[in-house]
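**Student:** what's the 3D shape of this:
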Amino acid sequence: KLSFWAHRFKSSTSAIGADIAADICRKIELLAKKNNLPAAVPFIEKLDRQVEVLEEKLKRVLSEMEETQTKAAIKRSIETNIGSAVVIDDDPVVQGMIVAALRGLGVVNVFSASSGKDGLALMAKSKNDIDVVICDLKMPEMDGVEFLRHLVSSNYRGAVILLSGEDSRILNSARQLANAHSFYFVAALQKPVTQLELAGVLAKINRKHSIVSKSLPSKVSLQELEKAIEERQFVVYYQPKVDTYSKQLLGVESLVRWQHPEKGVVMPDDFIPLAEENGLIDALTDLVVDESFAQLRCWRNQGIDITVSINIAVGTIGRRLDFPERIMAYLDSHQLEPQNVILELTESGLMGDIATSLDALVRLRLKGVNLSIDDFGTGYSTFRQLQGIPFTELKIDKGFVMNACTDISSRAILESSILLGQKLGMKLVAEGVESMDDWLLLKKLGCHILQGFYISRPMPGEQLEAWLKKWGASMAKN
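**Tutor:** Below you'll find the predicted structure:
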């Protein structure tokens, strides 16, 4: 028990930068593990005196925190619109530090709980009207993973930030769990967490979304989807892809949105699965290809010489043996060349039997159409597919890009993916670029093309020309 509590207190004191106390705890923990309790007694007495010093210091720091220049600067910089947050951590010191940091960053209502069970009670009391949940993974009784499972059943739709003092790979696994349940997962942070780190995470929430927990559209029906395809209620947004070194615009990725006449904009996650399950994905693909090619023709008439990338379901290619001819017909009708187009296939979609799709993919390449393997690193048959399919581009999943600057495992996967693509002579695209730090790391590693919110959000086609002028002006200054 002594070694357990020494370890716990060591984490707490490290979190607040109390290096002397943390070092004493480290010595007590080692002696306790060796069952040398008499030798630990002097250190325990020394720790008691150090705790008294820390208590006074902590009270003084917390009382002055409201007026510090650092906090004021951070608060001005993020201009947070986050109204409420719940902090769940069984360590009272860490919990108190995070609560104080959030309040100092302008979060209006900050609630705290010492267990997952108490956290769920808070969430239920607030009727899930919580913008951000910050949750420790390792807690007694109900751990953070079990807490996430309960959040799923409560239909929570706000942001999730995970904390842990454990190995970074455990955080990565928990992050994958959160993503699998369609949480708005923001970050996995290693303890101790600083106010500056929290500020960066909260700013990321503001960039990526307005808070999503209150006004999601109700689920759409199959009949509504069929009508939407027939009436072409879909619009295509475009996200820029730029050269890592010259910063020149090279292309865009097409991202479909449903402009529902009553429910407003419906995002792909709410209708793509329905389309795939009911045989409507092929018709939707035709609509997106036609719209994207028409927009590309318009841009080229304006002198904007770029490519367009379109996501294609592997099943669509396998079912339609004439798919290459369909693509060529659309290209001809819009007076475009095959090299103007990149077709993106998700790695997970390639995990099944692709024998029926392979001949169509080879014929597309023979006709000059570029092929990209999307979300690279998220599937399990990667190397076999890279060897067997003539891809020209490798697109690294954003999960590895967004965390590479702070997470050792993500960086290792990112570096390996880039090296693999370089060895195979493929163009390398990184999606999920959200900061200059991401950009500089990818530049250092040799990634060719960047895409993400740091560059631009997806936009309607008619806005690209104005964005391009603004981008060029900002790049000229830098």
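
**Student:** rest of the way, CA atoms for contacts and neighbours
**Tutor:** Will do.

**Student:** Now the host helix or strand of Gly119: buried residues?
**Tutor:** Secondary-structure element containing Gly119, defined by DSSP states H and E: helix 116-125. Of all the residues in helix 116-125, those buried under the rule 16 or more other Cα atoms under 10 Å are 116-117, 119-120, 122-123.

**Student:** so after that helix, what's the next helix or strand?
**Tutor:** Trace forward from helix 116-125 with DSSP H and E and the next one is strand 132-136.

**Student:** Any chance you could spot the residue sitting in the middle of the chain?
**Tutor:** Averaging the C-alpha coordinates of the chain gives a centre point, and the residue nearest to it by Cα atoms, centre = their mean is Gly399 (5.4 Å).

**Student:** Next, count neighbours for the residue nearest to that one when sequence neighbours are not counted.
**Tutor:** Nearest in space to Gly399, with sequence neighbours left out and distances taken as Cα to Cα, 6 or more residues apart in numbering, is Gly432 at 7.3 Å. Number of residues near Gly432 (other Cα atoms under 10 Å) recorded here: 20.

**Student:** Pull the contacting residues for Gly432.
**Tutor:** For Gly432, the contacting residues are 397-399, 401-402, 451-453, by Cα atoms under 8 Å, 6 or more residues apart in numbering.

**Student:** and the angle from the helix holding Gly119 to strand 132-136?
**Tutor:** Angle of helix 116-125 versus strand 132-136, following axes from the mean of the first three to the mean of the last three Cα atoms, to 10 degrees, is 170 degrees.

**Student:** another one to check against the first:
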Amino acid sequence: MYKELAAAKELLQQKVSLLHSLADTDELTGLLNRAALTRHLNQQMGSSRSSENAFALAFLDLDGFKEINDAYGHDVGDKLLRLVAKRMAANLRTHDIVSRFGGDEFVVIMQGNLGDSSAMDSLDRLIHQLSQPFHIGSLSLSISASAGITLYPQTEPIASDQLIRQADQAMYQAKLTGRNRVCMFNLDKELAQKGQHQKATEIQAAIAEHQFELYFQPKVNMRTGQVLGAEALIRWNHPTQGLLGPASFLSDVSESHQGVELGRWVIAAALAQMGSWHDQGRNINVSVNIAGYHLQHSSFVEELALMLAKFPMLRKQQLELEVLETNAINDIDQVSIVLAACKNLGVNISLDDFGTGYSTLGHLKVLTVDVLKIDRSFVKDMLSSQGDLAILKGVISFAQAFECDVIAEGVETLQHGQRLIELGCEMGQGYYIARPMPAVDLSAWTDAWQQSQYENKFKFTARAAGNKG
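**Tutor:** Purely as a prediction, here's the structure:
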């Protein structure tokens, strides 16, 4: 009786083990199925983060399998998948795990702390084996595979499904770059993109909560002292970090919807401030910086026209669009059309940071701009660098040849201003003249400049101008 019970118990255990095995096995290929893979990953990732449990996870997708399936039928397709599974198992180490994730997708866990190069080498060898012909009856079938790899553990906690998604993303990159190859998931790039997305979301909220503000840096004629206007410069009144300049956040929304929306806000805010000054009896010209991707937005000209229409009391020439030279060159024909449309609206156009890109006389001829703006990098060292001085002379000559005004950024000393005037560039802006300031301070600064500041800062120039008069 005891022997019979023991035999029955053993048979039951065998059946239970078989059922578990069947539940974990892909019916077609005999590999682990998706559910078993997920359970194994969760167990291994949950046990420890030590290097003893490190592994590389690869996601493979067959290239051209659908075409074979469509051409020869599902029976041949199924046989091909079995052969692929067999070849994969034969070309991996005994302690590696291979599973069929679904369709013609496979996931491989390569045990051990392999590192980027070792994991790539192992998968390259496997990919090469899979590219060799498969024989089914009289058919000789050739396919390839694209694979993506990610490594574990990582610097941040991660779930098993996220790990698989990383390898999947890298696999799609392999397909995009030509198929039959392996790509490593770039964790640093992923973290950077997450950071950019988070910053973009934060900027979107900051726009809604009115945390942005325009500062204004005056532009003057350094020979006569005339205040020509001001450049609008965005600032972020961050609730925890204080006042932030554009360099700390604009790159995070470059080429994005938030970047375009922020550009719209700058134009609208500048026009609103110009309208406020107009009501106070002051007509101040303002220039705003326009990114190339915003300028080439399909509705840019239409939106600009609508914003200008809200301030009929302003002369359209009071607004100037400063376009980065390098951005303009990305698509010279399209930019030329957009700028021509903007000029038809009445606004002025300035080519900013002139000399830093690859502009030619032909570009200047196509882009009919009103002002060339010399980049501060050339002004900074003009007193000591013959190369920068030569570039300055060249830009001033270009401006004269194309009947453009020219203005220099980065005027930081009296000597900079005097030398620029001698070269034929009378218009300037920079810290020696004035630092960027809130809108509320500009009127008082203008009055003080006209009353005494200009005479104090440019007294030799001012007296010379007076003697000539």
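
**Student:** re the thing from before, whereabouts in the second structure does the helix holding Gly119 of the first structure align?
**Tutor:** Helix 116-125 of the first structure corresponds to no residues in the second structure, going by TM-score structural alignment.

**Student:** That helix packs against which elements?
**Tutor:** strand 84-88, strand 109-113, helix 144-153 (3 or more Cα pairs under 8 Å, 6 or more residues apart in numbering; DSSP states H and E).

**Student:** what's the longest one aligned against in the second structure?
**Tutor:** Read that as helix 144-153 of the first structure. Equivalent residues of helix 144-153 of the first structure are lacking entirely in the second structure, counting by TM-score structural alignment.

**Student:** Now that helix: buried residues?
**Tutor:** Neighbour count says helix 144-153 of the first structure has 144-145, 147-148, 151 buried, by 16+ other Cα under 10 Å.

**Student:** and if you look at stretch 27-37 of the first structure?
**Tutor:** Within stretch 27-37 of the first structure, the residues scored as buried using 16+ other Cα under 10 Å are 27-29, 31-32.

**Student:** Centre of the chain to that stretch, how far?
**Tutor:** On the basis of Cα atoms, centre = their mean, to the nearest Å, stretch 27-37 of the first structure sits 42 Å off its chain's mean C-alpha point.

**Student:** what's that stretch aligned against in the second structure?
**Tutor:** Under the alignment (TM-score structural alignment), stretch 27-37 of the first structure falls on nothing in the second structure.

**Student:** Can you tell me what sits against that stretch?
**Tutor:** Contacts of stretch 27-37 of the first structure with the rest of the structure, by Cα under 8 Å, 6+ apart, involve 2-4, 6-7, 39-40, 43-44.

**Student:** Would you mind checking those for buried ones?
**Tutor:** So, of the contacts of stretch 27-37 of the first structure, 3, 6-7, 40, 43-44 end up buried under the neighbour-count rule (16+ other Cα under 10 Å).

**Student:** neighbours around the aligned partner of Ala466 of the first structure in the second structure, how many?
**Tutor:** Alignment note (TM-score structural alignment): Ala466 of the first structure maps to Ala444 of the second structure. Taking other Cα under 10 Å as the neighbour definition, Ala444 of the second structure ends up with a count of 10.

**Student:** Which strand or helix spans Ala444 of the second structure?
**Tutor:** Taking DSSP H and E as the criterion, Ala444 of the second structure maps to helix 439-448.

**Student:** How far off centre is that helix?
**Tutor:** Mean C-alpha position of helix 439-448 of the second structure versus that of the full chain (Cα atoms, centre = their mean) differs by 37 Å.

**Student:** buried residues in the helix or strand just after that helix?
**Tutor:** Secondary structure here is assigned by DSSP H and E; on that basis, the next helix or strand after helix 439-448 of the second structure toward the C-terminus is helix 454-457. Within helix 454-457 of the second structure, the residues that count as buried by 16+ other Cα under 10 Å are 454-455, 457.
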